[in-house]
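when you get a sec, could you give me coordinates for this:
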Amino acid sequence: MHLADEFYGSANFWTATGVLVALLVGAATVLITHRVGTAGKRIDIGIRKVTALVRAPAGVEADLELRHRGRVVAAPQIVEIALSNRGRRDITRNDFDNNSPIRLGVGASVIAVLQSSSSSSHNPPQPLTTDDSTLRFGPALIKRGQYISYSVLVDGPEIALTCDAPLVDVKIRELRSADSPHTRAFHARQVLYMGLFVGIISLVQWVGSQI
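Coordinates of the predicted model:
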């Protein structure tokens, strides 16, 4: 009995227990916040990367010429546009109001859609249609957690994305350039889980040293 009183009365024991409880509360807070923030239907849309294809010293660039299938592209850039379903449910064709597509303007002439990719092998990316400086997506299924990206060749020095997304009961947010299928919430959870694991191991080791 005296040993038990000494064990539970130790300041080190309660310090270790407090750290463990704090880690558990932190992990629960992150998980709850993430679930509340992604409740219902939500899509993030944005530009992840812009790559200029012609980089040359001043006075030299005017002498260079890039063509795409015979067409001269004066200020060629590749724009990577991404759509990410961050909600807890699929976005279906029925969520597109009046079957109207998502319209994305890039502020430059669209030359061609070069490549597309999807995080879901069971739901390949919907082909984009183009009209001068506008890209059109859908109506199409975007599965929960699916991440879709398109590499688009454009002609223009300045890129600025505009979005007209006629989606019903779907939250629409801007996708930041640093975002990817592995969100910051995912990384935060990993850090907390690792901290929780270390805390438990440390507590077990301390308990073992007291026996």
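
okay, CA-based contacts and neighbour counts for the rest of this
Fine.

is residue 88 in a helix, a strand, or coil?
Secondary structure assignment for residue 88 (DSSP: H, G, I helix; E, B strand; the rest coil): coil.

count of residues packed around residue 109?
Neighbourhood size, residue 109 [other Cα atoms under 10 Å]: 20.

distance of it from residue 165?
According to Cα to Cα, to the nearest Å, residue 109 stands 20 Å off from residue 165.

one more: residue 53?
30 Å.

run through who's touching stretch 50-61.
Stretch 50-61 is contacted from outside by 75-80, using Cα atoms under 8 Å, 6 or more residues apart in numbering.

following up with a second sequence; could you model it the same way so I can compare the two?
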Amino acid sequence: MSAFLTSPLWGPASLVIGVLFTIFVAWWFTRARTHLYYGMPLVTPLLNVSPAVRERLILLVDQVPLDHPHHIEVELISRGPRDITRDDFQQEAISFDVGAAVIDVIGQPRVAPTSAQAPRVTYSGNTISVEKCLISRRERISVSLLVDGANPQLTRKSAHLANVYVDPFTENPPPMGPWRKAARWVGGIAIGYNVLGAVIATFVPEIAGRGSPLVRVGAALIVGWLGLAALAAVLRRTLERIPT
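Have a look, this model is predicted:
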């Protein structure tokens, strides 16, 4: 292995590897789909008292009594390499069933980062709808609702987005871990360094001789990148198997 990494053949080989990986990375980022996660992290009963007391309490909203009032919060979280645009919406809105009658939307939807534009949210029966809008990558949309139902649960009703995976979450999707970030950075540096080194070595072959710093650094970056990528994959699989 060490003989190959210090061989003069590493210059042309690194050029081929760099070009192939550059093509793969470009393909991945143009084809990789964005994810839109949806969930209901907050479900709070408003009459959480003993049955004896509950029978003597009446909660009225606009003169209408509520049997099982809850304050819930629905969240949409975007993750991926690009924004979700209005053109990605295959219908006028994406809809979700909250498993209880929606009485009202509490305030305006909250977005993070705050520079993003809050979408328009409507409701009918058990359904809330988020109308066409721009959802930037890594944006979080939070909608507070007053509902009436014994067991609110969030399900997707009609959420068709082009080139976007729409998936539920039970807990907030974790941000990219430090090992995955490091692997991406080292991978980009390794590809760029080896491609540049191979190009330079083509015109100045004497700097790509056996044991030259160009060859050693390029080989070390490639090995480091593969090692970090493998470590990140192992850690991710391990954490996924740990019960929460």
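
could I get the TM-score for this pair?
Superposed pair, TM-score by TM-score structural alignment, normalised by the length of structure 1: 0.65. Supporting alignment: 153 aligned residues with a Cα RMSD of 2.5 Å.

higher neighbour count, residue 53 and residue 165 of structure 1?
More crowded of residue 53 of structure 1 and residue 165, by other Cα under 10 Å: residue 165, with 19 against 12.

identify the residues contacting that one.
101-103, 172.

now swap in residue 19 of structure 1 and tell me
By Cα under 8 Å, 6+ apart, the contact set of residue 19 of structure 1 is residue 199.

cool, residue 25 of structure 1 as well?
Here residue 25 of structure 1 is in contact with no residue (Cα under 8 Å, 6+ apart).

buried ones in the one helix or strand it maps to?
In the assignment (DSSP states H and E), residue 25 of structure 1 maps to helix 11-37. Within helix 11-37 of structure 1, the residues scored as buried using 16 or more other Cα atoms under 10 Å are 13, 16, 19-20, 23-24, 26-27, 30-31.

burial measure for residue 197 of structure 2, as a count.
Around residue 197 of structure 2 there are 23 other residues, counting by other Cα under 10 Å.

could you find the closest non-adjacent residue to the aligned partner of residue 92 of structure 1 in structure 2?
Aligned by TM-score structural alignment, residue 92 of structure 1 pairs with residue 85 of structure 2. Using Cα to Cα, 6 or more residues apart in numbering and skipping the chain neighbours, the partner closest in space to residue 85 of structure 2 is residue 134 (4.7 Å).

quick one: the aligned residue in structure 1 for the one you found from residue 22 of structure 1, how far?
Under the alignment (TM-score structural alignment), residue 134 of structure 2 pairs with residue 141 in structure 1. Relative to residue 22 of structure 1, residue 141 of structure 1 is positioned 41 Å away (Cα to Cα).

repeat for residue 132 of structure 1
Here the criterion is Cα to Cα. By it, residue 132 of structure 1 lies 55 Å from residue 22 of structure 1.

equivalent analysis for residue 113 of structure 1, please.
Taking Cα to Cα, one finds residue 113 of structure 1 at 49 Å from residue 22 of structure 1.

again, but for residue 191 of structure 1
Residue 191 of structure 1 sits 14 Å away from residue 22 of structure 1, going by Cα to Cα.

re the thing from before, is the match of residue 134 of structure 2 in contact with residue 92, as I believe?
Yes: in this structure, residue 141 of structure 1 is within contact of residue 92 by Cα atoms under 8 Å, at 4.5 Å.

more neighbours: which of the two?
residue 141 (18 against 14).
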